[in-house]
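Asker: Using only what follows, build the 3D model:
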Amino acid sequence: MSTQRKIIHIDMDAFYASVEQADNPELKGKPVAVGGSKERGVVAAASYEARKFGVRSAMPSSLAYHKCPNIVFVKPRFDRYKEISNQIHEVFQTYTDLIEPLSLDEAYLDVTQNKKGMESATMIAKSIRNDIKAKTGLTASAGISTNKFIAKIASDYNKPDGITLVGPEKTTVFLEQLPIEKFFGVGKVTAEKMKALGINTGADLKKWDKETLITHFGKSGGFYYEIVRGNDNRPVNPNRIRKSLGAENTFDYDLIEVVDMKLALEPIAKTVLTRLEKSKKFGKTLTLKVKFKDFSQITRSQSVTEEIRTFDQLIEITFGLLEQIDWNLFPSGVRLLGITCSNFGDKDLSVIKKGHQLTINF
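Answerer: Reported below is the predicted structural model:
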């Protein structure tokens, strides 16, 4: 008997911006940027109408305005995004208890067994998307496959408002024709390095043996060897015991001034706080990650005696770490900033739930 899992990855379309458009009909059809203003700040999220002009998240809002003079800037409302996210997860829970959230707007679902008794994973994904649309007015894209890795790639394949099935018989062709930069886990720098070695697609990657990949890419080489063959045995884990929670942004343009870095860190800090509140875990150690234009990076950490529970605490410690850096010692230009909270005080020993695997129709 086959024991293949049936995994769905749900990813909301331009979530923050879509919530704003749904709540304010005057914004529908218009290019919207969540965060920032014409003069200063950083775009936290952009609607698809804005993306057509080249506007992206983490972009300086002044540049976004230059690219799209008709863009509408709105202030982030993270409490509202969390509220809508909870409604979306209520939909998930009517289908399965095996839900692994990745953020407010995306999650893995194992529907090998499901509460509706539906045999087709594709029909389940369609039903979930319809329920989300009915409940929130928002669209979601879905990827369906036998494992988490392929399902996540598939959910991005027909965005927005799309659905992509990569069944067992299609896995090999799907991965071999995929551009290397589309592989989840292959970042911009690694993609450039791979292309320099003649690896442009999954088919190119598949020609390399594991030892050679490890020689060129370290331990990640073993990961790349497995994923291009569709090997990913990770279960959907609704009770992951996490040692840290964080968020980071890679910027389209290097940040030079500390004041711009602070503006860029604010939406990152809000995302971290949202994730801490959702997980009900609060730590006593905060780590700031800074990656420079030459891709070198540093971290700075600070531990405090009480749990970090508020945005003011998060941003105060983060700004303090940023100001301690002697910028004369490092290359000019910051391309990535990240914040991680760790040193959780709780002792979460809950048992990881794993779904019994059966064969069902896609």
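Asker: from here on, contacts and neighbour counts on C-alpha atoms
Answerer: Noted.
Asker: Please state the offset of the longest helix seen in the chain from the chain centre?
Answerer: Taking DSSP state H as the assignment, the helix of the chain that covers the most residues is helix 258-279. The chain centroid and the centroid of helix 258-279 are separated by 14 Å, computed with Cα atoms, centre = their mean, to the nearest Å.
Asker: Would you mind pulling up the elements that whichever helix or strand comes after that helix packs against?
Answerer: Next helix or strand after helix 258-279 toward the C-terminus (DSSP states H and E): strand 283-292. Contacting strand 283-292 under the criterion 3 or more Cα pairs under 8 Å, 6 or more residues apart in numbering; DSSP states H and E are the following elements: strand 297-303, helix 311-324, strand 334-344.
Asker: helices or strands up against the longest one?
Answerer: Helix 311-324 sits against helix 258-279, strand 283-292, strand 297-303, with contacts defined as 3+ Cα pairs under 8 Å, 6+ apart.
Asker: of all the ones you listed, which lies closest to S342?
Answerer: strand 283-292 (4.9 Å; Cα to Cα).
Asker: Here is a second sequence; please produce its structure as well for comparison:
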Amino acid sequence: MSSDLPIRKIIHVDMDAFYASVEQMDNPELKGKPIAVGGSGTRGVVSAASYEARKFGVKSAMSGMQARRNCPELIFVRPRFERYSEISKQIKKIFYDYSDKVEPLSLDEAYIDVTENKKGNPSATLIAKEIRERIFKEVGLTASAGISINKFIAKVASDYNKPNGQKTVNPEDVLQFLEDLDIRKFYGVGKVTAEKMYQKGIFTGKDLKSKSVAYLEEHFGKSGKSYYYIVRGIHTSEVKPNRTRKSLAAERTFNENLSSEIFMLEKLEHIAEEVSKRLHKSKVAGKTITLKIKYSDFTLQTRSKTLPYFISDKSIILETAKDLLYQEKLSNSVRLLGISLSNLNTEKTKKTLTKKEKEVSVQLKFEF
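Answerer: The predicted structure follows:
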């Protein structure tokens, strides 16, 4: 890696089974039992599962019925997002005791840049340990952490010693760590991409590193270049305290499958109204409207349209969503509809890699 690249000390903190852990904390009778936060009915979906439930293969985004089949003793709990948000704020306050460079990814995870920190502690590893201890003592929940020179490696590392553990990838160990890494562990490489990589003989970071940037771009499109640099430890994205929102959405799962567009119009109106409310609350507008359709066989389809101007008005969102709905015939009955707006007026031009960032040499060592 280039010695001219910025040297950072990044911590990724990830709460352990956050929603489920909050429910077990608030209701001691649930401790040690397999629980799922979400719906248990025919249309229900698991939002989160406790580690006791995960042993049975229960996981987020799984249908409630499948989760029940996997684990007959599973206890379903209705989600309480206000409570999760309240706990999340307590946890973030702890983060800010160490650095102002905090980038929340969701209610249960965040990046913290502690290169220069409020405690004057040169060890990111010790800071991560202290943060996790404070979360447990002050909030009552466990967290895991990954520590390394950039956001990508820190996030991958935080999953290594879950639950209630942490892993540090020191600067001198970065390249070997990435070479040994199973391609499925690369953050951003989904199931479909991993299968495609397998077909091309790419099973580990070392296999990925052996491919040229031209080869990766040819077979994996614009993501190919990012794979080329990431496996070499080059990931220059900074921790952004005010992370820019890239999209805003709302969706609904129906109690009964809908088979006609006419029956969907009323549902779309409610969804468009919710999206508009969220846009106004966030004081943003967007140009690209995307209609999300999930069919009864769980296949997913999206249809998008980009307007020449920014919008946040419900009526325009709804009319555009209607156009997208009628754009082509539905292939099956529908269990879910969603509307999202992207290409928001908050987005900034993405920074391209400089020539220096593309160089590959030896990473400087420093106390970690």
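Asker: what's next to the longest helix of structure 1, contact-wise?
Answerer: 35, 41-42, 44, 58, 78, 82, 103-104, 245-249, 255, 282, 309-311, 314-315, 319, 322, 337-341 (Cα atoms under 8 Å, 6 or more residues apart in numbering).
Asker: Just the buried residues of those residues.
Answerer: 35, 41-42, 44, 58, 78, 82, 104, 245-249, 255, 282, 309, 314-315, 319, 322, 337-341 (16 or more other Cα atoms under 10 Å).
Asker: pretty sure V236 of structure 1 contacts L109?
Answerer: Yes - here V236 of structure 1 reaches L109: they are 6.7 Å apart, a contact under Cα atoms under 8 Å.
Asker: Pull up the overlap in contacts between these two.
Answerer: Contacts common to V236 of structure 1 and L109, judged by Cα under 8 Å, 6+ apart, are 98-100.
Asker: So which of V236 and L109 of structure 1 has more stuff around it?
Answerer: Applying other Cα atoms under 10 Å to V236 of structure 1 and L109 shows that L109 carries more neighbours, namely 29 against 25.
Asker: Let me know the secondary structure of the more buried one.
Answerer: What DSSP: H, G, I helix; E, B strand; the rest coil gives for L109 of structure 1 is strand.
Asker: now it: how far from S61 of structure 1?
Answerer: Taking Cα to Cα, to the nearest Å as the measure, L109 of structure 1 and S61 of structure 1 are separated by 35 Å.
Asker: give me every residue that touches the residue lying closest to L337 of structure 2 once chain neighbours are set aside.
Answerer: Nearest residue to L337 of structure 2 in three dimensions, chain neighbours excluded: I293, at 4.9 Å (Cα to Cα, 6 or more residues apart in numbering). For I293 of structure 2, the contact set (Cα under 8 Å, 6+ apart) comprises 300-302, 334-338.
Asker: next one: T94 of structure 1
Answerer: By Cα under 8 Å, 6+ apart, the neighbours of T94 of structure 1 are 115-116.
Asker: Try it again at 7 Å.
Answerer: Residues near T94 of structure 1 by Cα atoms under 7 Å, 6 or more residues apart in numbering: K115.
Asker: in the stretch 51-200 of structure 1, which spans are helices?
Answerer: Assignment of helices within the stretch 51-200 of structure 1 using DSSP state H, counting those that start in this stretch yields the ranges 61-67, 78-93, 121-136, 148-155, 171-177, 188-196.
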